[in-house]
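Asks: build me a structure from this.
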Amino acid sequence: MRYLLRTAVVLSASALVLAGCAADGGGDSGGGEAGELKGSGSGADCVIDATVPLGAALSLTGGAASYGESQQKGLELALEELNAQEGVSYDLTIEDDGTDPRQAITVFEGFAANGTSAVIGPTLSNTAFQAQPVAQEAGLPVLAISNTADGITAQGDFIFRDSLTEGQVIPQTISAATEKLGIEKVVVMYSNDDAFTESGYDVMASSLEDEGVEVLDTLTFSVSDTDFRSLLTAAKELKPDAIVVSALIEAAIPLVTQARELGIDQPIIGGNGFNNPQLMADSGDAAEGVIVGAAWNSASDSPENTEYMAAFEEQFGSAPDQFATQAYTGLKVIDHAVRANCSGERTDIQDGLTQVKDLATPLGSLTINGDRDAEHPAVVQIVKDGSFAVLD
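Replies: Here you go, the predicted structure:
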C-alpha cells in the first residue's frame, strides 16, 4: 500500500493530521524546499515528488460540531482515495475552530505561517468572515465548503467555495414550496446575530416578495436560543400558510419540535442550516413535512454520486449528509486545481481553482465562476418517512 492514513496530535489536542506519506514542512508557499512542490505533466499525468500539505479548519466542538464531524468524514474518505492514486500525495491537517471566530483566526494564522498550500473551511460563514482575511493577506488559497452567506468570496482573490450561496438555493426553494402548497401568507423567523442566518433571511425576504407572498410578521431570536414557544405562539395566532425559518441546526431542532407540540401543523420551510440528518434524528415525527433547499441530491444516480455513497457507507456505516459531501468534493476540487498546473505552490493552486469547469462530482457538474463561487445543480427536499426526499 503506497499511502498511510493516520491520526495524531499536532500542535494541540484539537489538531488531526491525515497523511498520505511522510513529508518535510517549511517554506512560505508550501511544505518542502523551494521547487519541490512543482511537478511535471498535468491532470492525471501530473507527478509531484513532495507531499502537498493541506489544512482544514472545521467546527469539531461547539455549536456547529454536528456539521464539522460530517465534514471530517468526507475529507477522510476523499484523502484516502486521492492518496491511492498515482502522481500526487497529500498531508491534511485538520484543526478544530471550536465554532469560535477567534479560534479560527489562530488556526488560519498557523496555516499561513507553516507552509500549508491551501485551506478548506471553516465550517460557518460567521467564522469565515473573521478568519479568511488572514489567508488572503498571506496569499493562501481557501476553499469554503459550507459557507453560503453572501460576500464570502468577495473578501479576496484567494477565497473560493464549492458550496452554493443562499441566493442560489433559497429562491428555488420558496418558489417550489409556494407552487406546490399554494402558500399566500407566512411568518418569517430568523436569528439576527449570525452572518449565515442573516444572509439567509435577506434572501428569504426577497424571494417571498418576488413570489408575491405576504409576510405577516418577522420574528427574531438569538443564535443561542433554544426556547421558541412564545415566538411560535405569536406566529400561530397569525394563522400563516407556512413558517419560513433561517437558523442553524441547534435552533432548528427545538423550533420544529416545539412548533408541533404547540399544534402548529403548517409547513415549515428552512434554510441551509436545516440540512442535517440530526433534524430527523432529534425531532422525530415533528420533522415530517419540513421543506429545505439543498446543494446536493443524495438520490442522484450519477456515477460520481453512487460510487461516493457506496464508499462512504462502507467506511462509516451510515449515509453521508450534504456537509460530508461538500467536504469530500472540496478536497477533490483542490486536487483538480493542484493537477491543473501540476504544482502545490499557493499561487499555482489559486490559478488552478479558477480553471475548475464542468468537473464531475457527487454534487453534480461543478464550475467555479468568475466570482470564485460554485455553480452546480440545487434541489428542493422535504422530510418524508424520516429522510430527505426530493419535493416533486
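
Asks: from here on, just use CA atoms for contacts and neighbour counts.
Replies: Will do.

Asks: what's around residue 312, how many residues?
Replies: Neighbours of residue 312 under the rule other C-alpha atoms under 10 Å: 22.

Asks: pretty sure it sits in a strand.
Replies: No - for residue 312, which was evaluated using DSSP: H, G, I helix; E, B strand; the rest coil, the result is helix, with no strand membership.

Asks: contact partners for it?
Replies: Contacts of residue 312 were listed using C-alpha atoms under 8 Å, 6 or more residues apart in numbering, and they are 74, 77, 318-320.

Asks: residues of stretch 57-77 that come out buried?
Replies: Burial within stretch 57-77, assessed by neighbour count using 16 or more other C-alpha atoms under 10 Å, is assigned to 57-61, 63-77.

Asks: want to put them side by side, so please do this one too:
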Amino acid sequence: MGNLIKAAAATALALGAFTSVSAVAQQMVKVGIVQSTSGGSAAIYGTVQKNAAELAIEQINASGQLGNLKLEGMHADDAGDRGQTVNIFQRMLNRDKVAVIFGPSLSNSMFAAGPLAQQARTPVIASSNTASGIPAIGTYIFRTSPPESVTFPGVLQFAKEKYKIKTAAQIYGIDDVSMKANYEVHKAALQKEGIKVLTTETLQKGDVDYSAQLTKIKAANPDAIVISALAEEVANIVRQARQLGIPQATLLIASNSAISPKFIELAGPAGEGLLAGAGWFLDFDSPANKAFIKAYSAKFGSEPDSYAAYQYTAVLAFADALKRAGGAGDSAKLRDALAATKDIDSPLGKFSFTSDREPVIQAKVLVVKAAKFVIAE
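Replies: Here you go, the predicted model:
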C-alpha cells in the first residue's frame, strides 16, 4: 500500500509539474483589434488592417520569438461609428483585459475612445489615424501611420517644382475630424509655398454627387485640386471632375487616405496622375517588405496596401516591446518598452517611435501610374 501511495504521489507531482509547465507554455496575451470591417468607406481601411494584424499574430506565434507567451487576437468591428468604438474599448479594457488595442480605423473614433485607454493605462497603436494630435491624447497612445503633416508638404513641394502650379482649389470632408485636420494641413502648406487658393468646397459623408462643387472649381480654373477625403470619395471626385471637363492639365493631389487599391478600382483612368504622400509603397525594396507582401498575398489573395503595412508593423512593434518588457503584467513597463522601440525590421524599413510616439518614417511622394501607386519621378 505504501508503495502505491508513493507511486500515486510521484504521479501527482509529475502531473502537477506538467500542468505547471503547460500553463506557462500556454500563457496567452490578449490583444484587441478594433478595425472597421463594415460601415462604408471605413471598411476599405479596416478590412486590410484586420487581415494584417491577424497575419502578424499568426507569424509571431509560429516563430516562438515570445517564448512561453502567445498572442490572442480579439477582433471587433466598430462599423466606423465612434459610439460603437467607445463601447468596444470599454468592453476590451474592463472585461477582456487586453494588453494593447490595435486601431481604431478612423481618427474620429480614436479621439472618442482613446482617452478611455489612456485612463486604463493600456497602450493603443493606431495604424490609419492621420489627423494631427492623435498621440497627444495621452502617453499610452502611439501610431505607426504617418500624419498628413509629415507626408503632404513634400508632395506639394514636388508638385510645385515639377508642374509649376501657382493656384489651387481645395475640397474636403467637413464632417470628419481627420479630413478637416488634413484640410488645415493642406491650407497651411499651400500658403507656405505661395500657392493661391481660388476656391474652397466641402462635402459630407454619404455624398455621391459632387457636380455643384466641381462646377465652381472648374470655373475658377486652378492649376491643381487638393482633396481631403476618404478613398471612395476621392475616387468619385476625380472621376466626376474629368467627366465635367476639368482638363488633364489640372493636377490632382489627395491626402494619404486616398492610397488604397479601392481608389484605383473606383477611379479608373481618371485617377491617373494623382499625387499623394505615404510612408510605404508596394515596390519598396527590402527583404522584410517582400516577405510581408508574399505572405499577405498568399493568405488573402490580394496585395496589401499602406494601411496593412502600418498595421503589420504595429503588431511587430508590440511583440518586440512585449518581449523586452518580460510580458504584459506591468502596463507601465510595457508602455515604456513600446516607447523605446528602435530600428526593428518591418515592411516600412527600420522602424522606431519618436519621443512623441509618432512613427519615424521617411515620407514618399506617390503617383498613380498604370493603375498603381508608384514612386513619383
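
Asks: JSON lines for the contacts of residue 312 of structure 1, including secondary structure and distance to residue 192 of structure 1?
Replies: Putting those into JSON lines (DSSP: H, G, I helix; E, B strand; the rest coil; distance: C-alpha to C-alpha, whole Å) gives the following:
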{"residue": "74", "secondary structure": "helix", "distance to residue 192 of structure 1": "30"}
{"residue": "77", "secondary structure": "helix", "distance to residue 192 of structure 1": "35"}
{"residue": "318", "secondary structure": "coil", "distance to residue 192 of structure 1": "34"}
{"residue": "319", "secondary structure": "coil", "distance to residue 192 of structure 1": "32"}
{"residue": "320", "secondary structure": "coil", "distance to residue 192 of structure 1": "30"}
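
Asks: quick check, nearest of those residues to residue 212 of structure 1?
Replies: residue 320 (36.0 Å; C-alpha to C-alpha).

Asks: if we can go back for a sec, sort out for me which of the buried residues of stretch 57-77 of structure 1 are in helices.
Replies: In this view, the buried residues of stretch 57-77 of structure 1 that belong to helices under DSSP state H are 65-77.

Asks: JSON lines for the residues you listed, including distance to residue 92 of structure 1?
Replies: Supplementary listing: these in JSON lines, determined by distance: C-alpha to C-alpha, whole Å:
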{"residue": "65", "distance to residue 92 of structure 1": "19"}
{"residue": "66", "distance to residue 92 of structure 1": "20"}
{"residue": "67", "distance to residue 92 of structure 1": "19"}
{"residue": "68", "distance to residue 92 of structure 1": "15"}
{"residue": "69", "distance to residue 92 of structure 1": "15"}
{"residue": "70", "distance to residue 92 of structure 1": "16"}
{"residue": "71", "distance to residue 92 of structure 1": "13"}
{"residue": "72", "distance to residue 92 of structure 1": "11"}
{"residue": "73", "distance to residue 92 of structure 1": "13"}
{"residue": "74", "distance to residue 92 of structure 1": "12"}
{"residue": "75", "distance to residue 92 of structure 1": "9"}
{"residue": "76", "distance to residue 92 of structure 1": "9"}
{"residue": "77", "distance to residue 92 of structure 1": "12"}
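
Asks: and the helices in structure 2?
Replies: Per DSSP H, structure 2 carries helices over the ranges 2-25, 42-63, 82-91, 107-120, 148-163, 177-192, 211-220, 231-243, 261-267, 287-300, 306-325, 331-339.

Asks: return the most buried member of these.
Replies: Mean neighbour counts were compared across the helices of structure 2 using mean count of other C-alpha atoms under 10 Å; the top stretch is helix 306-325, at a mean of 24.
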